[in-house]
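Chemist: give me coordinates for this.
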Amino acid sequence: MTGEQGLRERKRQRTHDAISAAAISLFVERGFDRVSVAEVAAAAEVSKPTLFKYFATKEDLVLHRIADHRGESARVVHGRHPGEAPLAALRRHFLDGLDRHDPVTGLNDDPQVLAYHGMVFSTPSLAARLAGHAAAEEAALADALDDAAGTRRDERGRPAAGARPDGLTGRLAAAQIVAAQRVLARDNWRRLTEGRTATRAHPEAVAAADHAFTLLGAGLAPYRG
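Modeler: So this is what the prediction gives:
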C-alpha cells in the first residue's frame, strides 16, 4: 500500500468511526426507532449518500460492531490446539472471553456497552438482524465441526462415532452451541443490569459457562474428545 493509499484508508476509517459513534450515541440516548438516518448524517457532518456508502442500512450502523465476531466459533474450531477437541476449544475460548470481560460474552459493565446491548435486545429490527447473524454463525460452525469430525478416526480408520455424512450431527451440534453461548451472554448482561460489577459477577458467569458446556458435552460425543 502506497503512502497516498494509506492516507485515504485512514481518512475512510475516521469517517466510518465518526458516523458509527454519532449513530450509537443518538440511538442509545433517544432510541433506535426515534432517530432518522438524516439526523445521524447531520450529527456526523456527512451527507446521507456518504453515510450509505459506509453503512448499507440503518441496522448496520449498530450491528457492524459485532462484525469482528462473525464466524468466530468456526475459527476457534479450525484453530484449536493440536489434539484439542472442538467443544473443549469452544469452552476455553468462552472462558477466556469472560476473563477479558469481552463484550460478546455479556460480562462487560462499561455503561456504553450495557446500553448498547440493551438497545439491541429491545429493538425488534435489531434483534431480527441479530438472529440472522446467529443463523450464519451456526452454518459456519456446523461446517467446522463436520471438518473436525471427518479428521477423527477410530483404530480401524472409520469416521468418529456419531458423525453423519449428511451433516445433520454438525448442524444439530452447532445450533445447540450457539444457543448456549447466546443464553450465557444474555444472562451475564442481566446480572450486570441488576447492579453487579463484572468482577463480582465473574465467578457466577464462569460456573454457568462450565455447567452449560458440561451439558453440551454430555450429548455431543463426536466433538468432546
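Chemist: all contacts plus neighbour counts: C-alpha atoms, from now on.
Modeler: Noted.
Chemist: nearest residue to A144 other than its sequence neighbours?
Modeler: Excluding its sequence neighbours, the residue lying closest to A144 (Cα to Cα, 6 or more residues apart in numbering) is A74, at 5.4 Å.
Chemist: need the contact list for that neighbour.
Modeler: E137, A140, L141, A142, D143, A144, L145 (Cα atoms under 8 Å, 6 or more residues apart in numbering).
Chemist: how much space between it and T105?
Modeler: According to Cα to Cα, to the nearest Å, A74 stands 16 Å off from T105.
Chemist: same question, A41
Modeler: A41 sits 31 Å away from T105 when distances are taken as Cα to Cα.
Chemist: looking at the two, which is more packed in?
Modeler: The neighbour comparison of A41 against T105 (other Cα atoms under 10 Å) goes to T105, with 24 against 21.
Chemist: show me the contacts for that one.
Modeler: Here T105 is in contact with F94, G97, L98, Q181, L184, A185, N188 (criterion: Cα under 8 Å, 6+ apart).
Chemist: one more, please, to line up against the first structure:
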Amino acid sequence: MSIDTLGLREQKKRETRQAISDHATQLFLQRGFDRTTIADIAAAARVAKMTVTNYFPRKEDLALDHHEEFVAGPAATLARRPEGESALAAMRREYMAALERHDPVIGFTGPAFARMIAESPTLVARLRELHDLREEALAERLTAETPDDPIGARAIAAQLAAADRLLFRELQSRMLTAPDGDPLDSIAAELAEMAHRVFDLLEPSLGTAAIR
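Modeler: Coordinates of the predicted model:
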C-alpha cells in the first residue's frame, strides 16, 4: 500500500470522525444530550452505529470532543516550559494565552453548548471525572520531575488543579448567562482579571516551587 493511499485513508477517517462529531453536536443542541441516542447520531451522519462507537467509545466523548486535550493540557504545558520557569508561571502564561484565543478547552463553548452540558447530569459527572484525570496527569508530570518528593508534587498539582477548576467553572457560569451571539471579549477580560487574582494568591506558596 502506497504512502499516498495511507494518507488518503487517514484523511477519510478524520473527515468521518469530524462529521460524526458535528452531527452529534447539532442533535445535542436541538434535543439535549440525554434525549439523543447513538442511533440518532448514526442516522444523521449516515454511518452505522458501530462506526460511531468505534470513533467515540463513550457517548459523552461526542459532546466533550476535546476531552483528551483537556486532560493532557496542564501536564503538556509543564513539559514544554523553559528552564527556570515555575509550574505556576507556566500555568498562568498558558491560561492567559488561552483566554486571548477564546479556547474552547478552557470553557469558551458558547451559551447554547454550556446550557446543554449544565442540563445533563451525565455530562456534569463526566466533566468532574475529566477534571480529576487532568489533576492526576498534572501530578504524574510533577512527580516525574521530583521523584524524591511525590507528596510535594501532588500537593502542588492539587493547588494548581483547584485554581484551574475554579476558573473553568467561573467561565462556564458566564457562558450560561451570555446572550447567544454575544462577543466573548468582555468575558475574556473579566476572566483575565480573575485569573490574575487567583494566580497572585498562589504566588507566595508556589512562586518558587517546581522550577524546571
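Chemist: kindly provide the TM-score of these chains.
Modeler: Overlay of the two chains. TM-score (TM-score structural alignment, normalised by the length of structure 2): 0.87; 207 aligned residues with a Cα RMSD of 2.1 Å.
Chemist: structure 2: helices as residue ranges?
Modeler: In chain order, structure 2 shows helices spanning 3-31, 38-45, 49-55, 59-63, 67-80, 87-100, 111-118, 121-145, 150-177, 185-206, with DSSP state H as the criterion.
Chemist: could you list every helix and strand in contact with the second one?
Modeler: Packed against helix 38-45 of structure 2, as judged by 3 or more Cα pairs under 8 Å, 6 or more residues apart in numbering; DSSP states H and E, are the following elements: helix 3-31, helix 49-55.
Chemist: among those, which is nearest F199 of structure 2?
Modeler: Comparison of the helices and strands packed on helix 38-45 of structure 2 against F199 of structure 2 by Cα to Cα identifies helix 3-31 as nearest, at 33.6 Å.
Chemist: buried stuff in the closest one?
Modeler: With burial defined by 16 or more other Cα atoms under 10 Å, the residues of helix 3-31 of structure 2 counted as buried are T16, R17, A19, I20, S21, D22, H23, A24, T25, L27, F28, L29.
Chemist: now do that helix: which elements does it pack against?
Modeler: Contact here means 3+ Cα pairs under 8 Å, 6+ apart; on that basis helix 3-31 of structure 2 packs against helix 38-45, helix 59-63, helix 111-118.
Chemist: make CSV out of those and add distance to L176 of structure 2.
Modeler: Compiled in CSV, the helices and strands packed on helix 3-31 of structure 2 are given as follows (distance: least, Cα to Cα, whole Å):
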stretch, distance to L176 of structure 2
helix 38-45, 25
helix 59-63, 16
helix 111-118, 5
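Chemist: residue closest to the middle of structure 2?
Modeler: F70 (3.0 Å; Cα atoms, centre = their mean).
Chemist: gap between the residue nearest to it when sequence neighbours are not counted and A90 of structure 2?
Modeler: In this structure, F70 of structure 2 finds its nearest non-sequential neighbour in V105, 5.9 Å apart by Cα to Cα, 6+ apart. Distance of V105 of structure 2 to A90 of structure 2, given as Cα to Cα: 17 Å.
Chemist: try P104 of structure 2
Modeler: For P104 of structure 2, the distance to A90 of structure 2 (Cα to Cα) stands at 19 Å.
Chemist: with respect to D182 of structure 2, which of the helices and strands packed on helix 38-45 of structure 2 lies nearest?
Modeler: Closest of those to D182 of structure 2 is helix 3-31, at 17.6 Å (criterion: Cα to Cα).
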